[in-house]
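J.: no FASTA, just this:
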């Protein structure tokens, strides 16, 4: 049964450079917790408070470094898949709970590419697929792939709209 499910998964993956990007986000989050740990450590030292708050925040920092820099980006990259077909776009993502979404082409209103400073540094872009109800995103695609995908989805959405 597991083999059958894996065959039906979307086939396209996001860029491997997404790992670096997500790890940078993890380092930034860990830096914020590290600043809190340093602050509590200084308060503990100057006011001679109990060491327990400092110890607890230090443990949280260690766990955050392990999970947000190493574990979560790897799991997130392994789970993120997408596939564009003539009639729909299929997205699969999630860490522990895997979500699979089908976006019918006839519902696509417009497609955008987004690129912030970190994405631009790593030559990546995010595709946003807007429908009347919501916006779906495919993160961290190579710039060229993102542009081709945007044009492809836009063309397929026009064709699907003409067929209706």
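T.: Happy to help now that I have it. Quantities reported herein were computed from a predicted structural model and do not represent experimental measurements.
J.: switch to C-alpha atoms for all contacts and neighbour counts from now on
T.: Will do.
J.: Touching stretch 74-81 from outside, list them.
T.: If you take Cα atoms under 8 Å, 6 or more residues apart in numbering as the criterion, stretch 74-81 is touched by 9-14, 16, 18-19, 91-95, 98.
J.: one more time with 6 Å, if that's ok
T.: Contacts made with stretch 74-81 from outside it, assessed by Cα atoms under 6 Å, 6 or more residues apart in numbering, are listed as 10, 12-13, 92-93, 95.
J.: Make CSV out of those and add secondary structure and distance to residue 49.
T.: Output for the contacts of stretch 74-81, formatted as CSV (DSSP: H, G, I helix; E, B strand; the rest coil; distance: Cα to Cα, whole Å):
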residue, secondary structure, distance to residue 49
10, coil, 54
12, strand, 54
13, strand, 50
92, strand, 48
93, strand, 44
95, coil, 39
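J.: Check it against this one:
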């Protein structure tokens, strides 16, 4: 039995996930403000507004300060000759093994927030789904993409 994967994603992922949490919070606050406005116009119960305001404070704190740290601590991966192992999750830990013979292609993905921090994600595609290793340094992501594609080709030749 294998031990827990050893490799970690970049610590800069914390900043990326926090910015993402801020964006989600702004959207959530906008929807909350609209809901409170509509409750006020249509004489809705006051207690619903209080609950919405409380949730509008609690959820952003969790998504900006707590969840990114927990997510970063848990996220690990390992690339072996015959498989890719991923571990992720905050409350429920998921460990996934992707056999190299199942890998169809590998991509690197970089959105504007990742680009700002010189990070990229590696996406490994199989016939059934895609598996992502988020927030790696750009050079590390490119090297990993080539390495996984090389291993997948070798594994395919063995079949």
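T.: Arrived safely, thanks for sending. Because the structure is predicted, anything quoted here is derived from the model rather than measured.
J.: Got a TM-score for the pair?
T.: The pair, once superposed, lands on a TM-score of 0.90 when counted by TM-score structural alignment, normalised by the length of structure 2; 159 aligned residues with a Cα RMSD of 1.9 Å.
J.: Average separation of the longest helix along structure 1 from the aligned part of structure 2, please.
T.: Of all the segments of type helix in structure 1, defined by DSSP state H, the longest one is helix 18-47. Average distance, helix 18-47 of structure 1 versus aligned residues of structure 2 after superposition (mean Cα distance after the TM-score superposition for structure 1): 2.6 Å.
J.: counting contacts, what elements does that helix pack onto?
T.: Contacting helix 18-47 of structure 1 under the criterion 3 or more Cα pairs under 6 Å, 6 or more residues apart in numbering; DSSP states H and E are the following elements: helix 52-65.
J.: mean shift of the helix it packs on relative to structure 2?
T.: On superposition with structure 2, the average gap between helix 52-65 of structure 1 and its aligned counterparts reaches 1.2 Å (mean Cα distance after the TM-score superposition for structure 1).
J.: Which stretch of structure 2 lines up against that helix?
T.: Using TM-score structural alignment, the residues of structure 2 aligned to helix 52-65 of structure 1 are 47-60.
J.: Quick check: buried residues in that stretch?
T.: 49, 52, 56, 60 (16 or more other Cα atoms under 10 Å).
J.: ok, of the contacts of stretch 74-81 of structure 1, which one's closest to residue 143 of structure 1?
T.: The closest of the contacts of stretch 74-81 of structure 1 to residue 143 of structure 1 turns out to be residue 13 (Cα to Cα; 13.9 Å).
J.: Could you find the closest non-adjacent residue to the closest one?
T.: Leaving aside its chain neighbours, residue 13 of structure 1 sits nearest to residue 81 (4.8 Å; criterion: Cα to Cα, 6 or more residues apart in numbering).
J.: same deal with residue 36 of structure 1?
T.: That would be residue 57: by Cα to Cα, 6+ apart, it lies 7.7 Å from residue 36 of structure 1.
J.: Tell me the one of the contacts of stretch 74-81 of structure 1 nearest residue 115 of structure 1?
T.: Where those are concerned, and distances follow Cα to Cα, residue 115 of structure 1 has its nearest neighbour in residue 13, at 18.3 Å.
J.: and the closest one, how many neighbours?
T.: When neighbours are defined as other Cα atoms under 10 Å, residue 13 of structure 1 has 17 of them.
J.: How about residue 94 of structure 2?
T.: Using other Cα under 10 Å, the number of residues around residue 94 of structure 2 comes to 12.
J.: what's the helix or strand for the residue nearest to the spatial centre of structure 1?
T.: What sits nearest the mean C-alpha location of structure 1, by Cα atoms, centre = their mean, is residue 139, with 5.5 Å. Counting by DSSP states H and E, the secondary-structure element that holds residue 139 of structure 1 is strand 135-142.
J.: for residue 90 of structure 1, same thing?
T.: Assignment of secondary structure by DSSP H and E places residue 90 of structure 1 within strand 88-93.
J.: Trace the residue nearest to the centre of structure 1 over to structure 2, please.
T.: Match for residue 139 of structure 1 (TM-score structural alignment): residue 134.
J.: In three-state terms, label the closest residue to that match other than its chain neighbours for me.
T.: Distances taken as Cα to Cα, 6+ apart put residue 121 closest to residue 134 of structure 2, at 4.3 Å, once the chain neighbours are dropped. When the structure is reduced to helix, strand and coil (DSSP: H, G, I helix; E, B strand; the rest coil), residue 121 of structure 2 reads as strand.
J.: Residue in structure 1 paired with residue 121 of structure 2?
T.: Per TM-score structural alignment, residue 121 of structure 2 is aligned with residue 126.
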